[in-house]
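return atomic coordinates for the entry below.
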Amino acid sequence: MDNNLRVVVAAAGSGRRMGSKVKKQYLLLDHKPILSYCIEVLENSPLVEKIIIVAHPQEVEYCKKEIAEKYGYQKVDQVVAGGPERQDSVYEGLKVLGSDTVWAAVQDGARPFLTAELLKNLFEAAVIYGAAIPGIMAGDTLKKIDQEGMVVQTLARSTIAAVQTPQVFDYHKLMSAYERALQDNFHATDDAALYEKYAGPVKVINGDPANIKITHPQDLLWAEAVINARKNHRV
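Now for the predicted structure:
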């Protein structure tokens, strides 16, 4: 198995919903920036060859100093400036991975609970299917509603998954999908949507319920509880 896996970590978001002056990816979780958690897992993975962090244009130097250099991450090759939207930012990161890249993963910098096991499972699935993403099957009943908030349809929850990152792809197919989306002015909320539209099918494997994205203040409280539980009970 070719372990040429290179990772783009998306950390250029504004974090407006967090309601904090500090961007969510730099908020401290047990005395460490949230962003450092996923990078540490990637750094220690034998699968990962190179990491590109995409930061807000005004925070590139800060990210280099306070994340890459401070924690001594050897696999962080560059910190590059992102664009106005997540899709633009990821594209900037993908472009500098290098044309000799075989497999590319995209990881949200605000997901601190990435595990080596999930990364390995995703990579193995991507090698078989060309693209793989983690998903959590819906537990609640889901309703499709109209603009007035009226129910249009009850969806079959057995066919609905909430997807996470990292998402792993054939690099050249993903790049082609990004380039076609740019030509078509097509925007999506995750990388798999671009791959689905322009490159091919995407395999969904079991995600991790703990692999949350820190978006709202209550998410940070939940993350702190997880950290404390793991410290106290080693779960």
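
hey, let's count contacts and neighbours off CA atoms from now on
Noted.

which strands and helices sit next to the helix or strand where Leu220 lies?
Mapping Leu220 onto the secondary structure by DSSP states H and E places it in helix 217-233. Other helices and strands packing on helix 217-233, by 3 or more C-alpha pairs under 8 Å, 6 or more residues apart in numbering; DSSP states H and E, are strand 28-29.

who touches the strand it packs on?
With contact meaning C-alpha atoms under 8 Å, 6 or more residues apart in numbering, strand 28-29 is reached by 34, 220, 223-224.

can you pull out the helices in the protein?
Listed from the start of the chain, the chain has helices (DSSP state H) covering 34-44, 60-63, 86-95, 116-129, 171-184, 191-198, 217-233.

how much space between the closest residue to Asn211 other than its chain neighbours and Ala12?
When the adjacent residues along the chain are set aside, Asn211 lies closest to Phe113, with 5.0 Å between them (C-alpha to C-alpha, 6 or more residues apart in numbering). Taking C-alpha to C-alpha, to the nearest Å as the criterion, Phe113 is separated from Ala12 by 19 Å.

to compare with the earlier structure, here is another sequence to fold:
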Amino acid sequence: MREGKFISAIIAAAGQGKRMQRKINKQYLNLHDKPILAHTLEIFEKCTSIDEIIVVTHENEVTYCKEKVIKYYGYDKVEKVITGGSERQESIFNGLKEVDEKCHIVVIHDGARPFIREKQILESIDEAIKHKAVGIGVPVKDTIKIVDEGKNIMNTPNRKFLWAIQTPQTFDYQLLLQSHKRAIEDGYIGTDDTVLVERMGQKVKMIMGSYDNIKITTPEDIYIGEAILKNRKLDDR
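A predicted model of the protein is given here:
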């Protein structure tokens, strides 16, 4: 089904990671033997359907990323390492402008989500070919409360309709590009790429992710990530 489709991956690695409380950005912290970003890129490097990878990083870390991650680990599919913007949305738009002109499908993924599996990437691509826009996520386990500014509970939405969105988020390239351009025209800043597509009136197909596809954001996540890696190594025996 992917035959004849040129597929680009944009890896968002420009975040400051202030919640990590470290001098170095979170993408370059080590999990076991290598940086978080290297774990992430390895999965996309090995993914049979990914034709190119664009890494978007902080302007002060472009050289470091190229030398200490891309070149050091030999990721041949990484075509460009570019500078991000002040917001994640701007960083993704920068990446969209740099993909190969042959791009049909674009996969957007967080550099700090190193536990995505290849089969989930491939499923998101297949569904995007059919539906144009795909999000990956998991049903929430906890009851969610909507509160007001005074932290008073206002509403309790039905949990069966609530999902926690993850990445990758995968799209028809032209659809996502036009969605970003519309957001720029409207002065709109969204929290992810699916909401930009939703604003265009396009339905977004949701597919099941996994609960271990965590985004490493706080110091506690490092310990959780180490446990996930250890468990996966045991599973692979």
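
so after superposing, what's the score?
Laid over one another, the chains give 0.97 as their TM-score (TM-score structural alignment, normalised by the length of structure 1), with 235 aligned residues with a C-alpha RMSD of 1.2 Å.

related to what we said a few turns ago, of Phe113 and Ala12 of structure 1, which one has the most company?
The residue with the greater number of neighbours, taking Phe113 of structure 1 and Ala12 and applying other C-alpha atoms under 10 Å, is Ala12; the counts read 27 against 19.

what does the more buried one align to in structure 2?
With TM-score structural alignment defining the correspondence, Ala12 of structure 1 maps onto Ala14 in structure 2.

Ile128 of structure 1 corresponds to which position in structure 2?
In structure 2, Ile128 of structure 1 lands on Lys130 (TM-score structural alignment).

can you get me a residue count around that match?
As a measure of burial, Lys130 of structure 2 has 13 neighbours, counting by other C-alpha under 10 Å.

do Gly137 of structure 2 as well
Using other C-alpha under 10 Å, the number of residues around Gly137 of structure 2 comes to 19.

from the centroid of structure 2, which residue is nearest?
The geometric centre of structure 2, computed from its C-alpha atoms, lies nearest to His109 (C-alpha atoms, centre = their mean), at 2.0 Å.

for the closest residue to it other than its chain neighbours, the count of nearby residues, please.
With C-alpha to C-alpha, 6+ apart as the measure, Pro168 is the residue that lies nearest to His109 of structure 2, at 4.5 Å, once sequence neighbours are left out. Applying other C-alpha under 10 Å, we find 26 residues neighbouring Pro168 of structure 2.

which ones are touching the equivalent of Pro168 of structure 2 over in structure 1?
Using TM-score structural alignment as the criterion, the counterpart of Pro168 of structure 2 in structure 1 is Pro166. If you count contacts by C-alpha under 8 Å, 6+ apart, Pro166 of structure 1 has them with 105-108, 114, 119, 122, 133-134.

quick check: the farthest pair among those?
Farthest apart among those by C-alpha to C-alpha are Asp108 and Leu122. That separation is 14.9 Å.

and Met154 of structure 2? What does it align with in structure 1?
Structural alignment (TM-score structural alignment) places Met154 of structure 2 against Val152 in structure 1.

and the gap between that match and His56 of structure 1?
Using C-alpha to C-alpha, one gets 39 Å for the distance from Val152 of structure 1 to His56 of structure 1.

more neighbours, these two?
Counted by other C-alpha under 10 Å, Val152 of structure 1 and His56 do not tie: His56 has more neighbours, with 23 against 10.

corresponding residue for the more buried one in structure 2?
For His56 of structure 1, the aligned position in structure 2 is His58, judged by TM-score structural alignment.

tally of neighbours for Cys47 of structure 2?
For Cys47 of structure 2, which is what you asked about, the neighbour count (other C-alpha under 10 Å) is 15.

do you know how far it is from Gln16 of structure 2?
To Gln16 of structure 2, Cys47 of structure 2 is 27 Å away according to C-alpha to C-alpha.

thinking again about what came up before, from Asn158 of structure 2, how far off is whatever residue of structure 2 lines up with the residue nearest to Asn211 of structure 1?
Applying TM-score structural alignment, one finds that Phe113 of structure 1 aligns to Phe115 in structure 2. Distance, Phe115 of structure 2 to Asn158 of structure 2, using C-alpha to C-alpha: 29 Å.
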